[in-house]
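In: Let's see this in three dimensions:
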Amino acid sequence: MAASKGWGRWREHSVLPGFGLAMGFTLFYLAAIVLIPLVALALRPWELGVDGVVRTLSEPRVLAALKLSFGASALAAAVNAPLGLLVAWVLVRYDFAGRRLLDALVDLPFALPTAVAGIALTAIYAPNGPIGSLADEVGLKTAFSPLGVFIALLFIGLPFVVRSVQPVLQDLDREVEEAARTLGATDLQRIVQVVLPAVTPALLTGVGLAFARAVGEYGSVIFIAGNLPLVSEIAPLLIIIKLEQYDYAGAAAVGLAMLVISFGALLALNLVQTVISRRGAA
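Out: Below is the predicted model:
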């Protein structure tokens, strides 16, 4: 009886009806789509035993692929942070001819199939391409190298930063900036002390999304990378190779390593975002 009263009091706090059905469907959907596959991924590698998992993840080829995937993804996300902020600033704060077209072009990496993006980037940055040939003249190899991987991840990550920051800039109160100007703040001071604190949480969100997308990117990277073992081979490709060799446990071990590293990086980024948001609220 007491339990039913407690359940009744709990349901009275719900504003909308149908909480039980909605919650049940939510838990079922998340379990079927997210939780069960992750549990299967976490369990499958241990068929090799602890020694087998350690041996698989300590292979030089696996370590090189993980280092390239996460290193290039982190670097691309870091570079996209100021570039995405600049693009969002131009789209929000300036009115010029072609602004709508430029705004639409930002979403092109979203709409473009990843394989098509990879082929296009390869055609441009290959040694016989318009940009690759110029880079080749100064001794810089773009396509078929780690630099090509970085370029592809830079391409697919930019929209995440722009679209995360743009709404915040649109909603930012211009009167606060004008007040700072009235008090004698320079343009740089207004950007650093007024604009950046307001957009930093959204900027970190965009960086996190860009990083998460880049880590698992395959289609747009596979053509421009060159896929040389220990040089320009990404971790998702190594997983595909192990699956083609029927090494399902080994592929799952690499996938589990990617999952753990990605979760740790995103958790750290969320903690930083939470700390910054609390300081801003204080």
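
In: all contacts plus neighbour counts: C-alpha atoms, from now on.
Out: Will do.

In: Give me the number of neighbouring residues for Phe155.
Out: Phe155 sits with 21 neighbouring residues when counted by other CA atoms under 10 Å.

In: for comparison, sequence B:
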Amino acid sequence: MNILPVRKRKRRNIIPGFGLSLGYTMLYVSILVLLPLSMVFINTTTMNWSEFIETITDERVVASYKLSFGTALAAGILNVIFGTIIAWVLVRYPFPGKRIVDGLVDLPFALPTAVAGIALTTLYAPQGWVGQFFDFKIAFTPLGIIIALTFIGLPFVVRTVQPVLQNFNGEVEEASASLGANRLQTFIKVILPELIPAILTGFSLAFARALGEYGSVVFIAGNMPMKTEITPLIIMTKLEQYDYAGATAIATVMLVVSFLLLFIINMIQWVTNRKFLHS
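Out: Down below sits the predicted model:
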């Protein structure tokens, strides 16, 4: 009796339409993300290596790198601290006007960046409503840039931490308290580990937004070369001078460094999630 080999049945995906959905996703990402980014590198290839190095290592450009990355990092750290506190207050405490405060958190998303920049400059200028009370300058300094970047990046941290706090199981806190832990110990050992992935995500989004921010910063920065000139402004200046290759060369450096920093942050987040799942 001949026994024919039984063909293995191909496992079908539970969710129908996977191939079509994946194809549409890849097409969408390619057209809106990969293609524009590839043009940055393609335009840069019109320069030879010596011109590229000379452009990206210019003293004025290097100073803008330090300012842009330094202020974006400082603003991201501030947003992590105050954004987490705001999310905690909005979730844990009832108070009058809570809905209004919750809505105001999203205001930087809706407000045009130029309007935000003009408003912040009016507030923190030496003769402004807030700046007049300080003996040191806030506007037209790196401190003013940090304030502007903190303003536009705050919602990213609040909106990533807030859902985690809302879904947190209160019984875990009660169990921690019943075992003798005080509030600080409960927060550090029980609540904070669950918040860290959301905090890192919010920091990544706020940091990435701050690196590319232009409208709200250009007014309050003062745009003084070597002091308060951000990298996006130098890129815009080169575009206005029709130096497209120089603009894309600087943009390439920003893109590569930003990608590496975000990759490191995502790796830290992945390691943190793994430790949390295995603990």
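
In: element containing Leu101 of structure 1, please.
Out: Under the assignment given by DSSP states H and E, the secondary-structure element containing Leu101 of structure 1 is helix 99-106.

In: With structure 2 overlaid, how far apart is that helix on average?
Out: Relative to structure 2, and after both are superposed, helix 99-106 of structure 1 has an average distance of 0.7 Å to its aligned residues, where the measure is mean CA distance after the TM-score superposition for structure 1.

In: for the next helix or strand after that helix, the distance to its chain's centre please.
Out: Moving toward the C-terminus from helix 99-106 of structure 1, the next helix or strand (DSSP H and E) is helix 108-111. The gap between where helix 108-111 of structure 1 is centred and where its chain is centred comes out at 14 Å by CA atoms, centre = their mean, to the nearest Å.

In: again, but for stretch 27-44 of structure 1
Out: With CA atoms, centre = their mean as the basis, the distance from the averaged C-alpha position of stretch 27-44 of structure 1 to the chain average is 21 Å.

In: So what touches that stretch?
Out: Residues outside stretch 27-44 of structure 1 that contact it (CA atoms under 8 Å, 6 or more residues apart in numbering) are 248-249, 252-253, 255-256.

In: now the helices for the stretch 51-200 of structure 1?
Out: With DSSP state H, counting those that start in this stretch, the ranges of helices along the stretch 51-200 of structure 1 come out as 60-93, 99-106, 108-111, 114-125, 130-137, 146-171, 174-182, 187-190, 196-215.

In: What helices and strands are in contact with the last one?
Out: The elements that helix 196-215 of structure 1 packs onto, with contact taken as 3 or more CA pairs under 8 Å, 6 or more residues apart in numbering; DSSP states H and E, are helix 60-93, helix 146-171, helix 248-281.

In: on that earlier part again, among the contacts of stretch 27-44 of structure 1, who's most crowded?
Out: Of all those, Ala253 has the most neighbours under the rule other CA under 10 Å, reaching 26 neighbours.

In: Tell me how far the equivalent of that residue over in structure 2 lies from Leu255 of structure 2.
Out: Using TM-score structural alignment, the equivalent of Ala253 of structure 1 in structure 2 is Ala249. Counting by CA to CA, to the nearest Å, the gap from Ala249 of structure 2 to Leu255 of structure 2 is 10 Å.

In: now swap in Pro96 of structure 2 and tell me
Out: The gap separating Pro96 of structure 2 from Leu255 of structure 2 is 44 Å, by CA to CA.

In: if you count what's nearby, which of those two comes out ahead?
Out: Under the neighbour definition other CA under 10 Å, Pro96 of structure 2 and Leu255 were set side by side, and Leu255 has more, 18 against 7.

In: From what I see, the match of Ala253 of structure 1 and Glu54 are in contact.
Out: No - between Ala249 of structure 2 and Glu54 there is no contact, the gap being 10.1 Å when judged by CA atoms under 8 Å.

In: thinking again about what came up before, could you look over the helices and strands packed on helix 196-215 of structure 1 and pick the most buried one?
Out: With neighbours taken as mean count of other CA atoms under 10 Å, these reach their highest mean count in helix 146-171, at a mean of 23.

In: now it: which residue numbers in structure 2?
Out: Helix 146-171 of structure 1 covers residues 142-167 of structure 2 once aligned (TM-score structural alignment).

In: can you tell me how far Val157 of structure 2 sits from Ile188 of structure 2?
Out: Shown here: Val157 of structure 2 relative to Ile188 of structure 2, a distance of 19 Å by CA to CA.

In: Equivalent analysis for Phe134 of structure 2, please.
Out: Here Phe134 of structure 2 is placed at a distance of 36 Å from Ile188 of structure 2 (CA to CA).

In: same deal with Met267 of structure 2?
Out: With distances taken as CA to CA, Met267 of structure 2 is found 22 Å from Ile188 of structure 2.

In: now Asn266 of structure 2
Out: Asn266 of structure 2 sits 22 Å away from Ile188 of structure 2, going by CA to CA.

In: count of neighbours near the residue opposite Lys189 of structure 2 in structure 1 once aligned?
Out: Taking TM-score structural alignment, Lys189 of structure 2 has Gln193 as its aligned residue in structure 1. Residues near Gln193 of structure 1, counting by other CA under 10 Å, number 13.
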